[in-house]
Structures are given as structure tokens and as C-alpha cells.
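When you get a sec, could you give me coordinates for this:
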Amino acid sequence: MNQIYRSTGDAQSAGDVLTSGSPLSRGLKQRHLSMIALGGVIGAGLFVGSGAGIAAAGPSVVVAYAVSGILVMLVMRMLGEMSAANPASGSFSVHAERAIGAWAGFTAGWMFWTLLCVGVAAEAIGAAGIMVSWFPGSQSWIWVLLFMSVFCCTNLVSVKNFGEFEFWFAALKIGAISLFLVLGGLAIVGALPGSSAPGTANLTGDGGFMPNGAAGLVVGLLISVFAYGGLETVTIAAAESEQPVRGVAKAVRTAMWRIAIFYIGSMLVIVTLIPWNDPTIAKSGPYVAVLDHLNIPAAGQIMNVIVLIALLSAMNANIYGASRMAFSLTVRGQGPKILDKVSGGVPRFAVISSSGFGFVAVLLSYWWPETVFVWLLNMTGAVVLMVWGFIAVAQLRMRRQLEAEAPGKLVVKMWAFPTLTIVALLGILAILVLMASQPDTRVQLYFSSALAVTLSLLGYLRQRTLPTRSPSLHPVPTDI
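Coordinates of the predicted model:
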């Protein structure tokens, strides 16, 4: 029988996976991390949600994805700097606690945990919808139960299972998007049989490059920001890899070209090949519309398979990320003690509780779809931006501490510090202001802010009244 481990005291502080007595396994190989870093950026938000961005911004959606992509690259560079210096399964929650205070780590960590668990529910519902469309006589809840059970069980067995699933999911997504970009590129230059080069007609026609003006560009920007969610998981996973420092460093250093190719490149192909207001974009989605335009047989079903893979991949990653965040918080004295039990190198109670919360959220979507479930979705609407804010503030404060105490840990450095860190922080604040200006996102901002304030107050009260296991800067293995 596997030994049950419960962390005790400072031996498992915020650097919860790097101490010599680490209970978590290092079952992820470099190939797992590399593929997670490559494929994690490609989500259902890109395949499905980008249609709304195109409808709002027109061809200027390329600019929207480029601007938000630059912000994401800055955030990931900051997170990479801190994670390479001190890899931990709590990632930015650990860094926020070290740099700002225990209340900040508590708030960022539980906000992100809530986001991931609600995401599991949303992705399970979406995947079940695709399966019901293929098997009309089946019930949605059966598919939800099946998918959640499979990924809960695989995450319970070992971290290697999570890595293997994500490896193959990511490989399929990368293959699909790469083929789409190749076909689209050939069609743009007129090299695809049966196609002619469209030139700039679709970029400048039908109202011009910005058909809905600055307001449309703003909406497209807001939509594009949330399509990048999920990149943070690689810094959580790196802590359980064979070479955590090398894994984080490599993932962050390749973030720029991944974002440029997969996101910005896709948007450019779509708006160049078909008019931004083509009705098939709203009806079938932008990728299906382009494949139909290129006369690819069974384009709709091909994209359904790809979207299903993206949804299942996100479910798997979110269960993993939520369980590790809950474990890390509990190890630091900021969660229910049962969640810090580890068996076979896996925090199994954290996996079960995270999956269970997600399943409860699914039930809420059936029982109260227009009230409680909508509230949950709204509460997590701006969480990613707020987490990015914690990352920026933490890096701004921690960089100087690292330079003074452990300069050798700065394997990955934020560009033009502190200028670009401040620019990123101002960019995050600007997007939050833009959210407040738009009716569709204003409610999400209010609900997310209420969650943040509530958790901040709870975290502050815990910091004042309860002892916490203060994080310290532990030595890091030299693997790079």
C-alpha cells in the first residue's frame, strides 16, 4: 500500500516541491512539459470564442490578439522569472505570498482554484454537448459523469498520467492548427488547387479594417484576453518535472513565437480568406467557415473533433492545476488540512475535492442554469486579469529581493525591468477599466471583484489571527 504523507511545518513551506522531503513526485518528463507548453496555448476559446471577437472587431481582431498577446507574453515572462527561481506547485500563489503577504497568496490561489473548477464544469458541459450531437439518444449527464470520472481517476493514479494525456492532446491540437495554417497560407498566396489569392479585399472591404470603430476593437480585445487563459498551468506542472528550472525557462522563452503563430497567425488567415461578416462565421465558427471556403470535406465534424479534444484537454489540465493549487495552499496553512495528504506522489484528496466541486457546478447548471451557475461563471469572469495583477506586483517586489539574496537564481529575467513590469500592470488595469465600460463584461467584473474582496478579507483575517507557515527561499537544484 502506498505510504500516506502529511506535510508538517516549515519542511514544506511555499516552495512545496523542492525541499529534500518533497511528497510530490517528479513524474513529468521534459517531453511532457514541452508539449504542454506548446499545446496549452491552444484552447476551445480560440476555436470557438474567436468568432465573437471577429464579429466585434472585424479584421482589426488581428490587432486585438496582438495587443493582448504582448500583455500575456510580459505576464508569462514575469511568472517565468519567479517560477524558474523558485519552482513550486502553487506557482504565482507562492510568489504572491512571498512578495506581498500571506493574504495575497491566499486570495490569488483560491481565486484561481475557483476559476479552474468552474472551468472543469463548463468544459464538461461543452464536451457532453458535442457527444449528444453525435449520439442523439444519449443523455448529457452521462457524458459529463464519464469524462469527469475518467480524468479524476487518471489524475489520482500518477502525475505521469496527466502528462501523457496532455502530451497526446497537445500533439493533436498542434497538428490540427498547424495544418489549418498551412492550408490557409497556401490559399492566401493562391497555391491551393481551386483557390485564388484574395489579396487585401477582405481586410479593407465591408467597412474597412475597423468596421465597428474603436468600440469594436475594445470588445475584440476583451474577448482575446480571455482566450489566452491556461498558460499559467505550465509553471505549476514544471514543479513536478525532472528538471523544473529548465522546464520553466524553455516554456517561457518559446512563448512569443507560440502566441504569434497559433493565435495571431490564425486570426490573420481567417480575416484574409473570408469576409469578417460572413454569416457562416456566426453559424459554424471561424475555423469551420474557412475550411468550408477551402472545400475541405466534413469540415464541421473535423472541427467538432478538435474542439472536443481541446475541451477534454482543458478538463484534464484544470483538474490537475486545481488540485496542485489546493495542495500548495493547504501545505502553507491556508486550506483544509485533509487536502495536504499525499499518496503515491499525488495529493489525492485535493484531486477528489477539485473534481467534486466541478461536478457540483455541473449539477448547479442543471438545477439553476439561469441563476447560481451564471453567478459562478460571472465570479470567474475577470479572475485571470486579477491573477495577472498579483503576478506583476509580486515580480516587481521579488526581483530586487532575488538580486540581493540569490542573484544566481535569475535564470530567466524580465525584459527591461522595471519598465515593462509597470507597463504590464498598467495594461491590466486598463483592461479592467475597459471591462467596466462594456455592459456585457461589467457584471463579470463586479462579481469577480466581490470574490476578490471576500477572499482578501478572509486571507487578511487569517494572516492576523492564525499562524501560517512562512515561505522562504529554498535552494533550487542546478539543472540548467
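
From now on I want contacts and neighbour counts done on CA atoms only, so please keep to that.
Fine.

Tell me which other helices or strands the strand or helix carrying Leu311 touches.
In the assignment (DSSP states H and E), Leu311 maps to helix 299-331. Judged by 3 or more CA pairs under 8 Å, 6 or more residues apart in numbering; DSSP states H and E, helix 299-331 is in contact with helix 44, helix 92-99, helix 102-134, helix 140-157, helix 159-188, helix 233-238, helix 286-293, helix 348-367.

I'd like to know which of those helices is closest to Arg31.
Closest approach to Arg31 among the helices and strands packed on helix 299-331 is made by helix 159-188 (7.7 Å; CA to CA).

The structure of the following sequence is requested for comparison with the preceding one:
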Amino acid sequence: MSTRQMTMIGIGGVIGAGLFVGSGTAISAAGPGIVLVYLGTGLVVVLVMRMLAELATAHPSTGSFSTYASREFGSWAGLAVGWLYAYHWCVTVAFEAIAGAAIAHQLAPAIPTWLAALVFMTALTLVNMAAVTLFARFEFWFALIKVTAIVLFIGIGGVAIIGLLPHHHAPGTSNLLGHGGLFPHGATALLIAALTVFFSYFGTELVTIAAGEAKDPVRAVRQSIRSVTWRILIFYVGSILVVITLLPWNANEVTASPYTAVLTALGLPGARTVMNLVVLTAVLSCLNSGIYSSSRMLFSLARRGEAPKILGRAGSSEAPVAAVLAAASGGFLTVGANYFLPTGAVFTFLLNSSGAVAVVVYLCICATQIASRRNENPAARPANTVRMWCHPYLSYLVGVALVTIVAGMALTSATRNSLAVTIVVTIVAVGAGLIHQRRTLDHRHCVRCA
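Coordinates of the predicted model:
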């Protein structure tokens, strides 16, 4: 991949379906104070990505944080976090396939959702089975469409907020403070909403995984990670602020589709169709990058002996075909389930299945960076690497914030199921890692004895 493609993938990677669709649920749960959740959670993500950039620029690898965890803590840690990450993206691929099919059905009611999901899954699986340059081209244009759409949305919304849009008055602070205040459901609701927000931010790490197939990985990672701050401030915090300023946070239209609701309220013709097409682009982009991320993680695990060997084989195009098929398997199984079961039932099951795995992965990155800095040899550190700010204080502060979010999930019944799923899959992954490491050490011991 070229640096230009990597940079655009990094910029667009933070704009997913979670922003366009999931933000409505977060707004209804927390009220206008959700903008502070996006800001605070975004700052945590910025710091996590800074830590990951420190690791990635020193040792670019397709396995990214999984490889670094193996180096610092042992193969059990790399296996556990690698499989957790691959599992999360397999679920997300299935989730996005159903979401994209539902949008396609709205645009063309004659197309059944299962058929649309099958077409999307097949097309993007084939893209990922081809040379990585094809994936990069698709993701570049997906990213360009998303970035253009969100910038236009913020621009139009900003003009409406200051009262320069014809036939519309400046709303002032009426929608921010006039419907129960900034925190209508209290502070606890903010903590619960943080999990939804975290899910929407997940994917910013994609550029460090793609670094293993980049022409100039260190430069690409440095440029992308360093721009994550303004991307989050502009794309997420800026657009959410536009939504809650222009419309009441508790309006049904905002919960269903906040960006469409704003454009419709401003009287823009064809707003619903245009936003559906943009959201579909975001969904397909997430589906595409999800197959890529999961397959490359499985490929890296297999090359390190922490996954079946077949997943570490590359095809004639140099793409890991078996790993791509494994990464896409969840999506194809979901297509079958969607044929026999209602879309809503499949969608809810997938949403609960992902749990808070994203937060666990970020916790692992945090712990790995702290250990890496403690164990590093300064003389052996490559030049021009990214360094974490105010280490170790900010690193520990991020760890505390992530643990607080996970602990907060136990406070309400709405998130306890997701917490239970997260705990179970994490225990299974860690257990598998420990068993694998023990067997590997026993095998090495037997070889030495022989």
C-alpha cells in the first residue's frame, strides 16, 4: 500500500457505521451530555493509539499489538488478544453485513435482506482474496466518500446553527439545555453510553495492522496516528455537537437516524436517500476492513504457531486466502441465519456477542506499552519512533479509565449480558493461550532432553 492510501485509510477508518447509526442510541441514552462522552472517550482512544504508535513505529508488524504482547508477556498473551481481536471483527463483519442489507432493502424493497447480505459478503471477500492493492483501492474510495459526507454535514450544520440558512433560525442553546439539561439521566448514563461510543471508535488501529504491507510503514503509521486527534474532534465531536444543537436529543427521529433527521429538518431534498447511501458506504467500508483486519491477525497468529497452520498460507496473490475465508465465515453464517430468522433477532444477538472486547483489546495495548517501555534498551530503539506523552503517568491513567468503563457495565441490566460475554470469551482466550504456551514449553523441553 502507498502512504497516500494508508493515510486516507487511517483518516476514514475512524468514520464507521457506529457514528452514523449507533450515535442515535448513545444520544438517547445520555442526552446532550453525550458530546462530553465522545470527547472524553475520544481522548482515551487518542492516548491508546499513541501508545500503539510507539510500539508499531519501533517494530511494524501485521500482527500489531498481538505480536508485541507475545514479546512482552509471552505467547499466551499474544494468542489471547489476537484471537479476541479476530473474534470481535468476525462478529462485526456479520453485524455490518446485516446492517448493510437492511439499508439496501430500504433503498430497494424488492431485494430481500439475505440476498443483499450475500452479495456484499461475496464481493468483499473476493476483494480481500485478491492482492492487497485492490483492498487498498476500495478502502481509499470508501474513506473519501465518508470524509466528504461528514465534512459537508458539519459545514451545513454549522451554517444552520449560526442562523445563516434560509428559513431557519439559530437554535441557540434551547436543544442543549431545554429538555432536561445536559445530563437528563444522570452521570451513570454517561458511563453506560461510553461502551457504545467505544464500539464506534474501534478500527483506528487498522493502520498499524496494515503497516506490515505498506511501502513505508513507519511514515504511514506516524502520519495517521498523529492525525487521530483532529479526526476525532472534527468528525465525531463536531458532528454530534451539530446534531444535539439543531434537534432535541429525545426526538424519535434522532434516535433512529440522527444525521438523516438533521438534514430532513433543514429541508434538504433527498436527505434520507443521500444519507442511506453514505451509511451504506460506511457499512461496506467497515465490512471490508473487518475482513482485512481479522484475516491479517489470524495470518500473523498462524505464522507464530498460535493458530492452525493453514491460516498462515498465502495464495498466488500473496493474500492469506484461508484466513480471509475464516474471517468472512461469521458473515456467511449470518446470511443463512438471516434467511430463516427475523433480521432484528440476528442483529440483537450479534450486538450482544461483541460485548466489550474492544475495551479489553485496548487494555492489552496499554499494558503492553507500559511493559515495553520498562523492558526497552534505549540504545537499540530505532530513530524517529513515536513516543507516548507523559509516560508512565498518562499510560496508567488510561488503564484506570478503561477498567472503570468495564466495571461500569455491571451497574445496569442493559450491559450486564455484554459484560458476561466479554468475561467468558476473555477467560476462554487466556486459558487457550496458557495451555498453548505450556505445551510449547514442554515440547521444547522434550526436544532438549532428547
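
What's the TM-score once they're superposed?
Once superposed, the chains reach a TM-score of 0.94 (TM-score structural alignment, normalised by the length of structure 2), with 442 aligned residues with a CA RMSD of 2.0 Å.

Could you dump the helices and strands packed on helix 299-331 of structure 1 into JSON lines and include distance to Ile261 of structure 1 and mean neighbour count?
Shown next, in JSON lines, are these (distance: least, CA to CA, whole Å; neighbours: other CA atoms under 10 Å):
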{"stretch": "helix 44", "distance to Ile261 of structure 1": "17", "mean neighbour count": "21"}
{"stretch": "helix 92-99", "distance to Ile261 of structure 1": "26", "mean neighbour count": "27"}
{"stretch": "helix 102-134", "distance to Ile261 of structure 1": "25", "mean neighbour count": "23"}
{"stretch": "helix 140-157", "distance to Ile261 of structure 1": "30", "mean neighbour count": "18"}
{"stretch": "helix 159-188", "distance to Ile261 of structure 1": "9", "mean neighbour count": "19"}
{"stretch": "helix 233-238", "distance to Ile261 of structure 1": "19", "mean neighbour count": "27"}
{"stretch": "helix 286-293", "distance to Ile261 of structure 1": "15", "mean neighbour count": "22"}
{"stretch": "helix 348-367", "distance to Ile261 of structure 1": "32", "mean neighbour count": "20"}
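
between those, which gets nearest to Val433 of structure 1?
With distances scored as CA to CA, the stretch of these nearest to Val433 of structure 1 is helix 102-134 (19.8 Å).

so where in structure 2 does the closest one end up aligned?
Mapped onto structure 2 using TM-score structural alignment, helix 102-134 of structure 1 covers residues 75-107.

how big is the offset of the matching stretch relative to structure 1?
Compared with structure 1 after fitting, stretch 75-107 of structure 2 deviates on average by 1.0 Å (mean CA distance after the TM-score superposition for structure 1).

From the chain's centroid, how far away is that stretch?
For stretch 75-107 of structure 2, the separation from the chain centroid amounts to 9 Å (computed by CA atoms, centre = their mean, to the nearest Å).

matching residues in structure 2 for stretch 177-186 of structure 1?
Taking TM-score structural alignment, stretch 177-186 of structure 1 hits residues 150-159 over in structure 2.

what's the mean gap between that stretch and the aligned bit of structure 1?
Mean for stretch 150-159 of structure 2 is 0.4 Å (mean CA distance after the TM-score superposition for structure 1).

buried ones in the helix holding Leu311 of structure 1?
The neighbour-count check on helix 299-331 of structure 1 (16 or more other CA atoms under 10 Å) flags 299-300, 303-304, 306-331 as buried.

relative to helix 159-188, how tilted is that helix?
140 degrees (axes from the mean of the first three to the mean of the last three CA atoms, to 10 degrees).

sorry, back to before: reformat the helices and strands packed on helix 299-331 of structure 1 as CSV; add distance to Gly265 of structure 1.
Shown next, in CSV, are those (distance: least, CA to CA, whole Å):
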stretch, distance to Gly265 of structure 1
helix 44, 16
helix 92-99, 29
helix 102-134, 25
helix 140-157, 32
helix 159-188, 7
helix 233-238, 22
helix 286-293, 13
helix 348-367, 33
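
among the ones you listed, which is nearest Pro407 of structure 1?
helix 92-99 (16.1 Å).

so stretch 236-245 of structure 1 aligns onto which residues of structure 2?
So stretch 236-245 of structure 1 sits over residues 209-218 in structure 2, by TM-score structural alignment.

which residues are contacting the matching stretch?
Residues outside stretch 209-218 of structure 2 that contact it (CA atoms under 8 Å, 6 or more residues apart in numbering): 1-3, 6, 56-58, 60-64, 132, 220-221, 293, 296-297, 385.

Kindly provide the distance from the spatially most central residue of structure 2 to Thr440 of structure 2.
For structure 2, the residue nearest the mean C-alpha position is Phe202 (2.2 Å; CA atoms, centre = their mean). Phe202 of structure 2 is 32 Å from Thr440 of structure 2, where distance means CA to CA, to the nearest Å.

repeat for Met388 of structure 2
34 Å.

Then Ser329 of structure 2?
Counting by CA to CA, the separation of Ser329 of structure 2 from Thr440 of structure 2 is 29 Å.

And for Gly155 of structure 2?
57 Å.

next one: Arg137 of structure 2
When Arg137 of structure 2 is compared with Thr440 of structure 2 (using CA to CA), they lie 40 Å apart.
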